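Participant: 3D model of this:
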Amino acid sequence: MTDVLDAYPQLLKGAWITVQLTLLGSALALVLALAFGLAGTARSAWVRALNRVYVEFFRGTATLVLMYWFFYALPLVGLRFTPMFAAVLSLGLNIGAYGAEVVRGSVRAVPRAQYEAAVALNLTPAQRMRRVILPQAVALMLPPFGNLVIELMKGSAIVSLITIGDLTFRAKQIQNSTGETLWTYVAILVLYFVIAQVLQLLVRLAERRVDRILGRRPGRARRRARAVAAEVGG
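Facilitator: Next up, the predicted model:
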């Protein structure tokens, strides 16, 4: 155990890489989720078809396979990515597909009366979405998005397979050099748990802030968010 504790600088470096992967992958996933999620609510059948193609393809494809494809297969046809770029792209595309369904479900969960009130105020479709629908939908998106960010963080453990020195990669190095298997993996288990709890705390703070801005009771917002998550999961 002492050898593992002495190697804490390596673990901290690995944890920082894991945090970077989580932040960058989440940012990409958020952009994709908003773009394709809103596409799923469009009137045009062609635009909705884009949503279905993206969601069904990337939700049905393993992140590890995507990662191998970007890092090992595409260089054979002349497209080369750095390990970090390949990892972020794979994680973002996969989680973004799940996030797109969260966005679509949240927008549709906004009460119909809100749409009708926006129409009565003579707002354009873009104004209705930006000023009325999206602010309310965001409150429903945050809890499921928080879960997806944590899933992305945990899924980043596989990036060690494409030579990225994340937390899992550092743990394997420490295990090989010290021979300590039990305490090495206890240490990274604790670190992954701590990172997940920090992410969860940040999401809850964001939820409370949005609830205050919208004048909603937190309990009611969470119940509606759980209903959206159940609809998306179904």
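
Participant: C-alpha only now, for contacts and for neighbours.
Facilitator: Will do.

Participant: residues in contact with the spatially most central residue of the chain?
Facilitator: Centrality entry for the chain: nearest residue to the mean C-alpha point is residue 149, 3.7 Å, by CA atoms, centre = their mean. Contacts for residue 149 (CA atoms under 8 Å, 6 or more residues apart in numbering) come out as 22, 26, 199.

Participant: how close does the first one get to residue 99?
Facilitator: Using CA to CA, to the nearest Å, we find residue 22 at a distance of 15 Å from residue 99.

Participant: between those two, which one's more packed in?
Facilitator: residue 99 (29 against 24; other CA atoms under 10 Å).

Participant: that one and residue 27 touch, don't they?
Facilitator: No: in this structure residue 99 lies outside contact range of residue 27 using CA atoms under 8 Å: 11.4 Å.

Participant: after the helix or strand containing residue 137, next one along is what?
Facilitator: Element membership of residue 137, judged by DSSP states H and E, is helix 134-155. Next helix or strand after helix 134-155 toward the C-terminus (DSSP H and E): helix 167-178.

Participant: one more, please, to line up against the first structure:
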Amino acid sequence: MDVVFDNIPLLWQGLQVTLQVTLLASLLMVFVAFTAGLARLSTHWIIRAPAAVFVEVFRGTSLIVQMFWFFFALPLFGVEMTPLMAGVLALGLNEGAYAAEIVRGTISSRPKGQTEACIALGIPPAKRMRRILIPQSIPAMLPPFGNVLVDLLKNTSLVSFVTVLDLTYQANLLRTNTGETTAIYLTLLVIYFALSLLLSWLIRWLERRFAIDRKTGSMKGGRKRLLLGGVRA
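Facilitator: Just a heads-up that it's a prediction; the model follows:
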């Protein structure tokens, strides 16, 4: 393990790049997920059809091939990207396609009575979606979104194939120079596991934070204190 401790600055540089790719790709993934997911719920086929094509194409093709396409093939058509941009774009679009189905499925599973009540009250579709359906769907979206985020984190190792100097790239470089395969890749496994664990804890905290029953419990507690206060009065 001496080779690992001696090269901590190199691995730290790679870890910083990995965290940067994860953050940028996650932001893109969330944007794509809600954009494509809501588009698939549209009643207009001209909006729904392109979203469906996007989701099926990016779910049905390999992530690494998509990354190679952005980095190696698009320059042949005059579109050049930096390695970081190609990696983030491929990760965000690919994982966003999976997450879009989470958004679509979760919102579609809301009780039909809520939509009917909104229609009866004259609430327009956009406001209905923004103020009622999406806020109620977020607690149900969080667990599967957490799985997508962990998968995205692990897939950041693929950006090393397009010469992004991430943690995996630096570890491979270190292994080539030193020949210490076991220690270096064991360290890599531990780091990715620790990062995945931190993401899982974050998602669990968000689940508790946005849980519907938590808010209901606080409301019940408030009513109880109000009633007790009234009795004392």
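
Participant: hmm, back to that, following superposition onto structure 2, what is the mean distance for the helix holding residue 137 of structure 1?
Facilitator: Following the fit onto structure 2, the mean deviation recorded for helix 134-155 of structure 1 is 0.7 Å by mean CA distance after the TM-score superposition for structure 1.

Participant: buried residues in that helix?
Facilitator: 134-146, 148-150, 152-155 (16 or more other CA atoms under 10 Å).

Participant: related to what we said a few turns ago, in CSV: the contacts of residue 149 of structure 1, plus secondary structure.
Facilitator: Shown next, in CSV, are these (DSSP: H, G, I helix; E, B strand; the rest coil):
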residue, secondary structure
22, helix
26, helix
199, helix
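
Participant: of those residues, closest to residue 172 of structure 1?
Facilitator: Closest to residue 172 of structure 1 out of those is residue 22 (20.1 Å), distances taken as CA to CA.

Participant: what segments of structure 1 are helices?
Facilitator: Under the criterion DSSP state H, structure 1 contains helices at 2-6, 8-39, 45-59, 63-68, 83-109, 112-120, 125-127, 134-155, 167-178, 182-214, 218-233.

Participant: any idea which of these gets closest to residue 77 of structure 1?
Facilitator: Closest among the helices of structure 1, using CA to CA: helix 63-68, at 14.0 Å.

Participant: and for the closest one, what's in contact with it?
Facilitator: Taking CA under 8 Å, 6+ apart as the rule, helix 63-68 of structure 1 contacts 86, 87, 89, 90, 91, 94, 158, 159, 162.

Participant: which residues touch the first one?
Facilitator: Applying CA under 8 Å, 6+ apart, one finds that residue 86 of structure 1 lies in contact with 67, 70, 71.

Participant: can you check the second one too?
Facilitator: With contact taken as CA under 8 Å, 6+ apart, residue 87 of structure 1 is in contact with 21, 67, 156, 159.

Participant: counterpart of the last one in structure 2?
Facilitator: The alignment partner of residue 159 of structure 1 in structure 2, by TM-score structural alignment, is residue 159.

Participant: distance of the closest residue to its match other than its chain neighbours from residue 48 of structure 2?
Facilitator: Residue nearest to residue 159 of structure 2 in three dimensions, not counting chain neighbours: residue 87, with 5.3 Å by CA to CA, 6 or more residues apart in numbering. Going from residue 87 of structure 2 to residue 48 of structure 2 by CA to CA gives 27 Å.
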